[in-house]
Structures are given as structure tokens and as C-alpha cells.
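Asks: have a look at this fold, sequence not included:
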């Protein structure tokens, strides 16, 4: 117990120093390279007063106010200097201005030489990076080598998706084929670090790609029958206006595939691990028994994974769902709403992808494991028996 206590204490101290160092280093890196002329990172040292903007009227929905602040510049050519500025904001602004906290100050210069200041948001980059480092450190401390491997697979997957997949889509490449390639690449990266037995790593890759392809086909059928345009969200509409050459329907299907990678891989890895353990316990296990074991484990995992997938989609669109509920929309109207239809598409297509992942992974596992038997298979143990 004493050794465990010392280990936890040392780990906590190391994690604290690591988080502090990463956050401080991130802050230095961002501030030293912040050269924007119309924005600065500032510290609010004091609130000097408020006054209502007479041109906006009092008590209206868009009532605005002027707030006089004493600020300390942290970035740009004026870093280290103090200045009194008067910013303009909505009177009911949800962003509280707190002395001692850091914010992003915007300066809009007009043709007559006047400058209008405003606070756009909190400066939170170091805190975000620090909390990410803290979460990763906790995972490594608790899970050890397995946690480190999981993080390595995650970061490699994110690097591939953000550094290769997204730029290809922005350049006008077809979304669905590149989504299939991305699913395969992410599956390979994840299985390389997560699946302990090296000889079993290709099996969940086959299952994940098969499940993602099934989700894509299901989504394509639903998009065609429901006549969804891919313009159902504000971000998609903005993207269409700035990049009219992009296929928004293809992006919708690609989003379904990429969004289901985690759940699909979870099911595929679970099925693969169970089949591998059974084969290791009994190398002469019949293929039919191996197939049934894979389906059985997949069915047990399926329920929780469907909940995970659908509730994740619901959570991501919860503000919009609450907005519709406050407007008193009826159930039929909700089903016909294009935003709701898009979320239903994601959920149904992702669920079909999960369903297909189980037999695809089981079939790939039977084929892959049987092809590597050291002894000949027992006569009459085929899948058709």
C-alpha cells in the first residue's frame, strides 16, 4: 500500500508539473506569434464604468451599452502597456467581464479614423490545452501502457483526418471514397495500438470498413428517398455559399461514416478479441462455433453501442431540439423537419453500420483464423453445417 501511495503521489506531482508546463508553453507560443493588427490578447485590470448606448434605445431586445475598461496588452506591438478603452456590447451579454481575466479585444477601424473596440471572447487556449493534457495524463496513469497506446492511436487518427482527409474534401475530392479510405486508415492506426495480438489486427479493420460502407449505402438510399440536400445545417449552407463546387450530399454521407468510426471499431475489436481468445483456448475449435461466438458477443455489445451512437447524435443537436420543443412543434412536424431528418439519417445509418459490422467481423475472423490453423480443420465444421 505504501508503494502504491508513493506512486500515486509522484504521479500526481508529475502530472501537475506537466499540465502547468504545457499550459505555460502553449501560452508563450500563442502570445509570441500573435501579430494580428485588429485583435489582441488583453487582461482586464479594472471596470471603470458603464453607460447605455442612446442610439439603441432602452429596454429593447438589442439594447447595447458602452463599458470603460483598464486593460493590459499581452500580445502585439503594445504588449506590456496599459490603456483605457471603451468597448461596445449588448446589455444582456452572456460573457461576463471579470477583472484579472484574459480576453480577446477586437479593434474595428473606420474610414473617419475612429476605432470601435469590443470583447469577442475569453482567451482560453492554454486552459484548453492544459485540460487535454490532464485528461491524457490521467488515462496513462490509470491504464498504463494500454492508455498510452490508446492515446497514440487517437492522435494518429486525428492527425490523419485533420491533416489529410479534411484538406482533400476542401479541395473538391469526392467525399465518400475518401471517407472509406479514412475509415480504413483510422481502423489500421487504432487496431495497431489497441489490439494486443498482432496476428488478429487485420480482422477488425475488415469489420470496420464493411460496417462503414454499409452505413454509407444506407445513408445514400435515405438521402435519395427523402430528397435531403445536405443544406440542413447553417454551417453546410455557409459552406455551399463559399465553396459551391463541393458535394454537400457526399459530405453528409462522409460525416455519417466518420461519425460512426468509434462505435463500429468498438464492436469490431470486441468481436475480434473474443474470437481470438476462444481460438487460443481451443485451436481446434470448429469454424461454425467460432462464427456463432462472434455473433453472440457482437449482439451483446450492440445494445450499448447503439445507445452510445444515437445519444451522441442527440446530444450534439440538443440545443436545436430544445428550440423546436419551445416552439410547440407537433410530432409529425418534427419528423418532417429537415434538421431532424438529418439526425435520424445519421442514427439509422450508423445503426445499420453497427449491425453489419458484427457479421462482417465474424466472417473475417473465421476466415483469417482458419487460414492460419497449424493443424487441418475438423471435417464437417464448415459455416454451412
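Replies: That came in fine, so what should we check first? Given the structure is predicted, the values throughout are model-derived calculations rather than measurements. Residues are numbered from 1 along each chain as shown.

Asks: switch to C-alpha atoms for all contacts and neighbour counts from now on
Replies: OK.

Asks: tell me what the strand or helix carrying residue 350 is packed against?
Replies: In this assignment (DSSP states H and E), residue 350 forms part of helix 338-370. Packing contacts for helix 338-370, counted by 3 or more C-alpha pairs under 8 Å, 6 or more residues apart in numbering; DSSP states H and E, involve helix 202-226, helix 248-259, helix 261-281, helix 287-316.

Asks: and the first one, which residues are buried?
Replies: This means helix 202-226. For helix 202-226, a neighbour-count test (16 or more other C-alpha atoms under 10 Å) marks 202-220, 222-223 as buried.

Asks: same question for the last one.
Replies: Of the residues in helix 287-316, those scored as buried under the neighbour-count criterion (16+ other C-alpha under 10 Å) are 287, 289-299, 301-302, 305-306, 309-310, 313-314.

Asks: from residue 45, how far out is the nearest residue to residue 365 once chain neighbours are set aside?
Replies: Counting by C-alpha to C-alpha, 6 or more residues apart in numbering, residue 365 lies nearest to residue 203, which is 5.6 Å off, once chain neighbours are set aside. Noted for residue 203: a distance of 59 Å to residue 45, by C-alpha to C-alpha, to the nearest Å.

Asks: and the comparison structure, right after this:
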């Protein structure tokens, strides 16, 4: 009986998996050959000669420099198919430069047609094919493992990205960023929860819990910023200079608003789903027993989710942190000026995770059990 079920399962799923695999491979191939989409000339490296150049004292360390003499084939534009000679210099540490290899695609500029050969300069490395491949693999796995729900998750992610892009374009036109982020967070929450669970009581309770938690976290952050000393935003990444303190505060609050949403939503859905399953399997379970169960579930997931928030916000600064330590910059200086905003986002996100557990638990118990007991 089990063998027959397995055969039936394979007959139904094998064609779907084959179609998904073929489509994914095709899209990845297209991503690695999308030169026609660019107006900027792109060249594929076919030959490299590399030599040691010099060494320079960099603080307490000696930095070695290397030069690369590169031959590449132009892949698009007016000079498509022509061989171009390029020069590149890179350091052993590779902090501010790239070491190129055969087969790499690079953006080029200042193309000159000399008597014997074409020459140009490298303006950057083309990496979009790797990002596109990762996206294709993610969508393929979602579709293969979760079916229609996986497609809805991918669709919600794509729609959220489009909304986020248009919100940023409106900000460039002078609209207050925080005023844009508030409706954006509401739409993110509605669309994500709707695509995942449809329109149901679980979606409604999860939405209310998510918005309530994020609102409280943002309010706490705004109060702290208002009554604390002036925050030095000089080291905040991508902040236009010179800046106004109020504008920088709004940008930072917007980061907190968006940054805490994902983790809070995850906690909320877990807690609400727990209450839903308990009320469906145990019809006579009381509200106190539900609260106790939610507390145990919250204790189990609290540590892992806070660590996820830590790695999400702080881990991106580890390379820069190590670079600063290598150049003998004091630990307190790094924390104060370079990692302050990552740590602040982590702490506010952690507060959101902690608050999401009781808020979602009490709202879920009220909607799934409390209303029945009061009737």
C-alpha cells in the first residue's frame, strides 16, 4: 500500500518538479547572458596576466599591491565582439578593490580604438546574474515545496518590493519618509498575511497584533529619541550631507519601523497559529491554559528570534568591525560611531519580539476563546 502511494505521489509531483527545474535553468542561463539589457558596455574576461607591483605600509601592516593585464571580449553595444585590453590593480586585503578572474564580466568605460587594439578602463564588476540566480532558486524552492502558497509568498515579496521602490521615489520628491513608511507597513502586513493565509480570522488577528506591536515599538523609539541627547548621525550610512537633525531622526525611525516588521510578524503568526490549533484540537481548553501554552511556546522561540534579529542587524558590520580593529581603532570608538545604529536597530527589534508574544497571545485568546466564554 505504501509503495503504491509513493508511486502515485511521484507520478503527480515528478512532472511538476521537472517543469520547475527546466524553467529555473532557463532563467539562470538568461540571467548570465542579459548583456542586451544594458546600455553600459560589458566585457567578459578571457585572459589575465598578473604581476606583483609593490608594497606599502598601511598602519602596522604591509599591504601588497598587484597589477593585472586583462584581455576581454566586449559583449554589447557598438563594439560588440571586439577584444579590449584592460588594466586593474588590487590589494592583498581586497577591501576597496577587486581581483578579477577569467570568465568574470566587468563594466567598462572610456573605450579607445588605438591603431593595434581597443583599450578601456574598468568601472565595476557585473554581479546581477548571481542575485538573479539566487532569486530564481528561492522562487523555485518555494514553488516546489509549498506549491500555490509558495507562489503567493513570492508574489507578495515582489509586490512589496515594488511598493517600497515607489515609496522611495515619492520620498525623493519631498514627501515625509515616516508618513510614507506608516501606510507602507500596513500594506506590507496586509498583503503578506493575506497571501500566506487568505482572509481569515487568523489573518485578522495576526494583522492586529503585528500593527499594535510595531506601533508600540516605534512610539517607544520616538520617545527615547525626543528625550535623549542629540544623536550624532555623521556615521549613518547613505545619509545625505549636510543633514538636519529632525530629518535624520525620521529616517532612523523609518528604519526601525521597517526593520522590526519581519521578526514581529513571524512571532505573531506563530503565536496565533498555536492558539488556533489548540482551540481546534481541545474544544474545552480554558483561556488560562491557552495563555500558559502560549507562554511556553514564546519561551521556546524567544531566544532564537532575538539571535536572528542580532545577526540580521549586526552581522553585516562584522567585516568593517574587523577592519577597524586591524587598524588599531579602539573598540569603544567602533561601537559609538560605526555600529551604533545596527545595535540600536537590534535592541528595538528585540523589544518588538518580546512585546509581540504577550500582545499576540492575548489577542488570539480573546478572539478564539475569550469571546466564546463571555457569550
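Replies: On my side now, so go ahead. All values reported here derive from a predicted model rather than from experimental measurement.

Asks: mind checking the TM-score on these two?
Replies: Overlay of the two chains. TM-score (TM-score structural alignment, normalised by the length of structure 2): 0.80; 356 aligned residues with a C-alpha RMSD of 3.5 Å.

Asks: still on that earlier bit, out of the helices and strands packed on helix 338-370 of structure 1, the one nearest residue 64 of structure 1 is which?
Replies: With C-alpha to C-alpha as the criterion, residue 64 of structure 1 lies closest to helix 287-316 of these, at 31.1 Å.

Asks: from the centroid of structure 1, which residue is nearest?
Replies: Centroid check for structure 1 by C-alpha atoms, centre = their mean gives residue 259 as the closest residue, at 8.1 Å.

Asks: which position in structure 2 pairs with it?
Replies: For residue 259 of structure 1, the equivalent position in structure 2 is taken to be residue 259, counting by TM-score structural alignment.

Asks: ok, now residue 171 of structure 1?
Replies: Using TM-score structural alignment, residue 171 of structure 1 pairs with residue 173 in structure 2.

Asks: name the SS class of the aligned partner of residue 120 of structure 1 in structure 2, please.
Replies: Matched to structure 2 by TM-score structural alignment, residue 120 of structure 1 sits across from residue 123. Classification of residue 123 of structure 2 by DSSP: H, G, I helix; E, B strand; the rest coil places it in strand.

Asks: thinking residue 123 of structure 2 is in contact with residue 105, fair?
Replies: No. Taking contacts as C-alpha atoms under 8 Å, residue 123 of structure 2 lies outside contact range of residue 105: 11.2 Å.

Asks: of the two, which one has the most company?
Replies: The neighbour count for residue 123 of structure 2 versus residue 105, taken as other C-alpha atoms under 10 Å, is higher for residue 105 (24 against 13).

Asks: quick one: map the more buried one onto structure 1.
Replies: In structure 1, residue 105 of structure 2 lands on residue 102 (TM-score structural alignment).

Asks: quick one, what contacts its match?
Replies: 41-44, 122-124 (C-alpha atoms under 8 Å, 6 or more residues apart in numbering).

Asks: now it, nearest residue through space, not along the chain?
Replies: Counting by C-alpha to C-alpha, 6+ apart, residue 43 is the residue found nearest to residue 102 of structure 1 once chain neighbours are left out, at 4.4 Å.

Asks: make sure the one you found is indeed in a strand.
Replies: Yes. Counting by three-state DSSP, residue 43 of structure 1 is found in a strand.

Asks: that one touches residue 101, doesn't it?
Replies: Yes. Assessed by C-alpha under 8 Å, residue 43 of structure 1 is found in contact with residue 101 at 5.6 Å.

Asks: settle it for me: which of the two has more neighbours?
Replies: Remark: of residue 43 of structure 1 and residue 101, residue 43 carries more neighbours, 22 against 13, as counted by other C-alpha under 10 Å.

Asks: who's in contact with the more buried one?
Replies: So residue 43 of structure 1 contacts 71-74, 99-103 (C-alpha under 8 Å, 6+ apart).

Asks: with distance to residue 373 of structure 1 and secondary structure added, can I get these in a markdown table?
Replies: Conversion of the contacts of residue 43 of structure 1 to a markdown table gives the following (distance: C-alpha to C-alpha, whole Å; DSSP: H, G, I helix; E, B strand; the rest coil):
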| residue | distance to residue 373 of structure 1 | secondary structure |
| --- | --- | --- |
| 71 | 72 | strand |
| 72 | 71 | strand |
| 73 | 69 | strand |
| 74 | 66 | coil |
| 99 | 70 | coil |
| 100 | 67 | coil |
| 101 | 64 | coil |
| 102 | 63 | strand |
| 103 | 63 | strand |
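
Asks: among those, who's most crowded?
Replies: The residue in the contacts of residue 43 of structure 1 with the most neighbours, by other C-alpha under 10 Å, is residue 71 (24 neighbours).

Asks: so where does the closest residue to residue 163 of structure 2 other than its chain neighbours fall, helix or strand?
Replies: What sits nearest to residue 163 of structure 2 in space, not counting adjacent residues and going by C-alpha to C-alpha, 6+ apart, is residue 184, at 7.4 Å. Element membership for residue 184 of structure 2 (DSSP H and E) is helix 177-197.
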